Each structure stands twice: as structure tokens, then as C-alpha cells.
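K.L.:
coordinates only, sequence not included:
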């Protein structure tokens, strides 16, 4: 299983969408570090490089990072179909469920690699603004960017790392959902659109207050609300596990 996972990981990171996604995640922080209109648009004057990391994460999690994860998970199976390699792979004496799970584990690792690229870019882009202590806030803790006083470099680092880890957990069920749709449609475009449409539909369900605490979309901003992790994290893992099991079941019974 380990060899299969490493093989799927190798194939995943050879995808063009993955390479472009990692490049975009790495370069995004430089956009915020050089943006001349932060004060006019956000009322923010950068006081620390840690704020660059926060801005990049918050902006990326609005749409870019979820979209990149959905595309990568969809293409991991869709590319096999479009290139005609899926049927030849399935001729090997390998259970279909194991094949899908190997792709799933690779897709679940990708969000953390993507966020690591963003974090690395943030550190480099934030160097001119300093990565030590400062008066203000990272935007990820109490008081937002205004903060509640002096923040040491280690405290800021802890807040930024915690937010990136929570964001990675938020992206896990999105990857599993996209792979589930990929097993249903065997198409990169169709599965990506279906995953995005599902998230948009879930957002509309906020009109039903009884459902709101159990919706996946309620916790897409968990990196900004770590206090909600007590319920949010277990629910995100349940969603990811449920989508993964359904993907394995569907693909095992799929007529190819």
C-alpha cells in the first residue's frame, strides 16, 4: 500500500494543475506584501511580516485554495480516464478500493503541501517587514490586525501555524468530495463543477438554522474561529471519511 501511495503521490505532483497551484500559493504572499492599496481597502498598514502570512491565508481560503484542492483531486482520477491509463491499471491484481484510497491519501496530503508553499512564500515576502515582535495583531488572534498590545515573534508564529493547520483540515473533506464525484463522473471538469455546486448548495442551507451547526460550509472559515474547533474538526473528519468511503464503494462497483 505504501508503494502504491508513493506512486499516486508522484503522479499527483506531476499534474499541471498541481504545479500551477503550488506556484500560485507561493507567489500570492508577494502580492499582499507589495500591494499599495491595503490602507484604502482594508484600513491596514503592515506592521509585521506575520500579517502578510495572515492576509495570504485569508485571501487564499476565500476561493483559491479550495478551488485548487478540488481541481487536483478531480484531475487525479480524471486524467487517468482522459489519458486512457485507468483500464490498464485496473488489469493488475489490485483491489479497486485500495487504488482509490491511495489516490485519496495523496489528495488529502496536497492541501497541507499547498499551504506549506503559501507559508514559505509568506516568510520570504514578509522578511522586509520583519518577523519579530510587534504592536498589533496577526489578524488570526484576539483583536484582529489591531491586536491587544505587543505580540512576540513566537506568539505570532504559533497563531499563523495554527491557522494554516486548521485551514488544511478544512480542505480535507473538499478533496474527498471531489474524488467522490470523480468516481461518479470519471471527468475532471464535471467532478470539479459538482463539488463546487455542492458547496454552494450547502451555503444556501443556512436558511435552516437547525442544520447550520452540521453543515460542512459552516466551518470553511475555521482557521479564523479556532474556538469552534471542538465541534468543527470532528465534523470535518466525519465528512472526509464519509466521502472517502462512498468514493471507494462507488468505484468498486463502477462499470468500466
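P.N.:
Everything's here; your move. The shown structure was predicted, so the numbers you read here are calculated from the model rather than taken from an experiment.

K.L.:
Only C-alpha atoms from now on, for both contacts and neighbour counts.
P.N.:
OK.

K.L.:
show me what contacts residue 208?
P.N.:
Residues in contact with residue 208 (Cα atoms under 8 Å, 6 or more residues apart in numbering): none are found.

K.L.:
Would you check how far apart it and residue 74 are?
P.N.:
Using Cα to Cα, to the nearest Å, residue 208 is found at 30 Å from residue 74.

K.L.:
which other helices and strands contact the longest helix along the chain?
P.N.:
With residue count as the measure and DSSP state H as the assignment, the chain has helix 153-185 as its longest helix. With contacts defined as 3 or more Cα pairs under 8 Å, 6 or more residues apart in numbering; DSSP states H and E, the secondary structure elements packing on helix 153-185 are helix 49-59, helix 65-83, helix 96-126, helix 188-204, helix 229-252.

K.L.:
Alongside the first one, take a look at this:
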């Protein structure tokens, strides 16, 4: 099984969408470091390089990072179908569930690699602004970017690491959902569109207040609300496992 997971990781990171996604995540912080309209849009004058890291996460999690994860998860199976390599894999004496689990584990690692690339790009882009103590906040802790006084590098780093880990957890069920649609449609485009449509539909369910605490979309901003992790984090993991189980059941019964 470990060798199969390594093989799937190798195939995943060879995908063009994954390579471009990692490059985009790394370069995004440089745009924020040079953006002339930060004061007008965010009311912010950069006081530290740590704020560049936070800005990249905040902007990326609005749309870019979820989209990149959904695309990678959709292409992981869709590319195998379009290239005709999936049937060859299924001819091996290997359970279908094992193959799908290996793909899933690779896909669940990708959000953290993507966010790691963004974090690294943010640190590099923020170097000219300094990474020492500063008066203000990271934008991800108490007081937002204004902060509550002097913030040490250690405190800033811990806030940013916590936010990135929570953001990674937010992206896990999106990868699992896109893989589920991949098993249903065996198409990259259809899987990605179905995953996005499902999220948009869930957003509309806010009209039913009793459902709101249990909706996946309620916790897509969990990295901004770490106090909600007590309920949000277990629910995100349940969604991830549930979508994965459904994907395994569908994949076992698909006629390929």
C-alpha cells in the first residue's frame, strides 16, 4: 500500500493543474506585497512580512485554493480515464478500493502542500517588510490587522500555522467530494462542475436555520474562526470520510 500511495503522489504532482496550482500559490503573496491598493481595499498599510502571508491565505481561500483542490481531485481520476490508463490499473490483482484509497490519500495531502507553497511564498515576499516584532496583527488573530499591541514573531508564526492547518482541513472534504464525482462521471470537467455546484447549492440552504450548523459550507471560513473548530473540525472530517466511502461504493460497482 505505501508504494501505491507513493505512485499516486507521483502521478498527482505530475498533473499540469497541480504544477500550475503550486506555482500560483507561491506567486500569489508577491502580488499582495506589491499591491498599491491595500489601504483602499483593506484599510491596511503593511507593517510586517507576516501580514503578507496572512493576506495570501485570506485571498486564496476565497476561491483560488478551493478551486485548485477541486480541479486536482477531479483530474486525478479523469486523466486516467481520458488517457486509458485506468483499465490497465484495474487489471492488476489489486482491489479497487485500495486504488481509490491511494488516490484519496494523495489528494488529502495536496491541500497542505498547496498551502505550504503559499506560506513559503508569503515569507519570501514579506522579507522586505521584516519578520520581527511589530505593532499590529496578522489579520488572523485577535484584533485583525490592527492587533492588540506588540506582536512577537513567535506569536505571529503560531497564528499563521494554526490558520493554515485549519484551512487545510477545510479543503479536505472538497477533495473527497470531487473524487466522489470523479467516480460518478469519470470526467474532469463534469466532476469539477458538479463539486462547485454542490457547494453553491449548500450555500443556498442557509435559508433553513436548523441545517446551518451541519452544512459543509458553514465552515469554509474555519481558518478565520478557530473558536468554531470544536464542532467544525470533526464535521469536516466526517464529510471527508463520508464522501470517500460513497466514492468507494460507486467505484466498486462502476463498469469500466
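P.N.:
Received, thanks. Fair warning: this is a prediction, and the values are worked out from it, not measured in the lab.

K.L.:
quick revisit: among the helices and strands packed on helix 153-185 of the first structure, which comes closest to residue 18 of the first structure?
P.N.:
helix 65-83 (6.0 Å; Cα to Cα).

K.L.:
Now the closest one: buried residues?
P.N.:
Within helix 65-83 of the first structure, the residues that count as buried by 16 or more other Cα atoms under 10 Å are 65-81.

K.L.:
Residue 91 of the first structure maps to what in the second structure?
P.N.:
Aligning on TM-score structural alignment places residue 91 of the first structure opposite residue 91 in the second structure.

K.L.:
burial of its match, as a residue count?
P.N.:
When neighbours are counted by other Cα atoms under 10 Å, residue 91 of the second structure registers 10.

K.L.:
Next: residue 147 of the second structure.
P.N.:
The number of residues packed around residue 147 of the second structure, counting by other Cα under 10 Å, is 17.

K.L.:
now do the one 4 residues further on
P.N.:
Burial of residue 151 of the second structure is recorded as 16 neighbouring residues (other Cα under 10 Å).

K.L.:
so which strand or helix has residue 44 of the second structure?
P.N.:
Element membership for residue 44 of the second structure (DSSP states H and E) is empty, with no helix or strand holding it.

K.L.:
Quick check: it touching residue 145?
P.N.:
Yes. Using Cα atoms under 8 Å, residue 44 of the second structure and residue 145 qualify as a contacting pair, with a distance of 7.3 Å.

K.L.:
who has more neighbours, the two?
P.N.:
Between residue 44 of the second structure and residue 145, counting by other Cα under 10 Å, residue 145 is the more crowded of the two (22 against 13).

K.L.:
Centre-most residue in the first structure?
P.N.:
When the first structure is reduced to its mean C-alpha position, the nearest residue by Cα atoms, centre = their mean turns out to be residue 171, at 3.6 Å.

K.L.:
got the buried residues for the longest helix of the first structure?
P.N.:
Within helix 153-185 of the first structure, the residues that qualify as buried by neighbour count (16+ other Cα under 10 Å) are 153, 156-157, 159-164, 166-183.

K.L.:
angle of that helix against helix 229-252?
P.N.:
When axes from the mean of the first three to the mean of the last three Cα atoms, to 10 degrees is applied, the directions of helix 153-185 of the first structure and helix 229-252 differ by 30 degrees.

K.L.:
what's around residue 249 of the first structure, how many residues?
P.N.:
In terms of burial, residue 249 of the first structure registers 16 neighbours under the definition other Cα under 10 Å.

K.L.:
how about it, what does it touch?
P.N.:
In this structure, residue 249 of the first structure makes contact with residue 97, judged by Cα under 8 Å, 6+ apart.

K.L.:
switch the cut-off to 10 Å
P.N.:
Contacts were defined as Cα atoms under 10 Å, 6 or more residues apart in numbering; by that measure residue 249 of the first structure touches 96-97, 100, 180, 183, 243.

K.L.:
any idea which of the helices and strands packed on helix 153-185 of the first structure is most buried?
P.N.:
With neighbours taken as mean count of other Cα atoms under 10 Å, these reach their highest mean count in helix 49-59, at a mean of 25.

K.L.:
mean deviation of that helix from the second structure?
P.N.:
After superposition onto the second structure, the mean distance of helix 49-59 of the first structure to its aligned counterpart is 0.4 Å, using mean Cα distance after the TM-score superposition for the first structure.

K.L.:
Please work out which residues of the second structure line up with that helix.
P.N.:
Mapping helix 49-59 of the first structure onto the second structure (TM-score structural alignment) gives residues 49-59.

K.L.:
so the spatially most distant residue from the centre of the second structure is in which element?
P.N.:
In the second structure, residue 93 marks the outermost C-alpha relative to the chain mean, sitting 32.9 Å out by Cα atoms, centre = their mean. When elements are assigned from DSSP H and E, residue 93 of the second structure belongs to no helix and no strand.

K.L.:
ok, for residue 183 of the first structure, nearest residue in space, not its chain neighbours?
P.N.:
Taking Cα to Cα, 6 or more residues apart in numbering as the measure, residue 183 of the first structure lies nearest to residue 251, with 5.5 Å between them; neighbours along the chain are not counted.
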